[in-house]
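Enquirer: Next come a sequence and a model predicted from it.
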Amino acid sequence: AAYGDAVYPDATGTLRLTYGKVEGSDVPGQRFGAFTTFAGLWDRATGAEPFKVAPKLLAAKDRIDPNAVMDMAVSTDTIGGSSGSPAVNA
């Protein structure tokens, strides 16, 4: 309200709609796909930080579809901590 429409809202409780593509990302020397699955989690589970998996989740491993998607990387305008924001497609 202080700046009118001269400054983009900072998403602190402000409803925002943005659009983008579901796509992976590049980190020097590595390409990450758009989706993280449980299979990827199990492949990286070393038992030590940062790949330590909660014991209850590990106990359920045989009941979880390894191809189930856990999350996705998108090119939309997001801020840290906005995990769980709704995603809408056509």
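Expert: Sure thing, it's come through.

Enquirer: only C-alpha atoms for contact and neighbour calcs from this point on.
Expert: Will do.

Enquirer: Past the lengthiest helix in the chain, which element shows up next along the chain?
Expert: The longest helix of the chain (DSSP state H) is helix 38-44. Once the chain leaves helix 38-44, the next helix or strand it forms, by DSSP states H and E, is helix 55-59.

Enquirer: Can you get me a residue count around the residue lying closest to Met72 once chain neighbours are set aside?
Expert: Take Met72 and drop its neighbours on the chain: the residue closest to it by CA to CA, 6 or more residues apart in numbering is Phe35, 4.4 Å away. Neighbour count of Phe35, defined by other CA atoms under 10 Å: 16.

Enquirer: and here's the other structure:
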Amino acid sequence: MDERVTVLKKQIRAVVVAGGTDEITYQSEWLGYLPFPVDHWVEYQGKTFSGDFPFDWTLDDLASLERTGFLEKLEAYENPEDRFDRCIRYRVHIGCA
């Protein structure tokens, strides 16, 4: 696990431990035209907290945490007409090293 993924794991763990549920949600969207990039964020109880993540984090970082067992994908949606419009709900396993 690289340093960026380790930082994400620590931040996700801190938010979940302080809150009342063990679920987070990843969301992404694109306005559909340049110069706007694809926007993505992670929410906990409906509030974004990924603003403190390292600038270059990606969905692949969450996939890495899923492979380690820290995150468990519960539900995933990708708009069939817009691959940038997606929502993935995860359960966070705090006890996972």
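Expert: Nice, thanks for sending it over. As the structure is a computational prediction, the values presented were derived from the model and not from experiment.

Enquirer: Please state their TM-score.
Expert: The TM-score (TM-score structural alignment, normalised by the length of the first structure) is 0.25; 39 aligned residues with a CA RMSD of 4.0 Å.

Enquirer: quick revisit: could you name the helices and strands sitting against the longest helix of the first structure?
Expert: Contact analysis of helix 38-44 of the first structure by 3 or more CA pairs under 8 Å, 6 or more residues apart in numbering; DSSP states H and E lists no helix or strand as a packing neighbour.

Enquirer: Just the buried residues of that helix, please?
Expert: Within helix 38-44 of the first structure, the residues that count as buried by 16 or more other CA atoms under 10 Å are 38-39.

Enquirer: now stretch 8-20 of the second structure
Expert: 8-9, 11-13, 16.

Enquirer: quick revisit: was I right to think the residue nearest to Met72 of the first structure contacts Ser25?
Expert: No. The criterion here is CA atoms under 8 Å, and Phe35 of the first structure misses it with Ser25 at 10.4 Å.

Enquirer: helix, strand or coil for Ala70 of the first structure?
Expert: Careful, residue 70 of the first structure is Met and not Ala. Classification of Met70 of the first structure by DSSP: H, G, I helix; E, B strand; the rest coil places it in strand.
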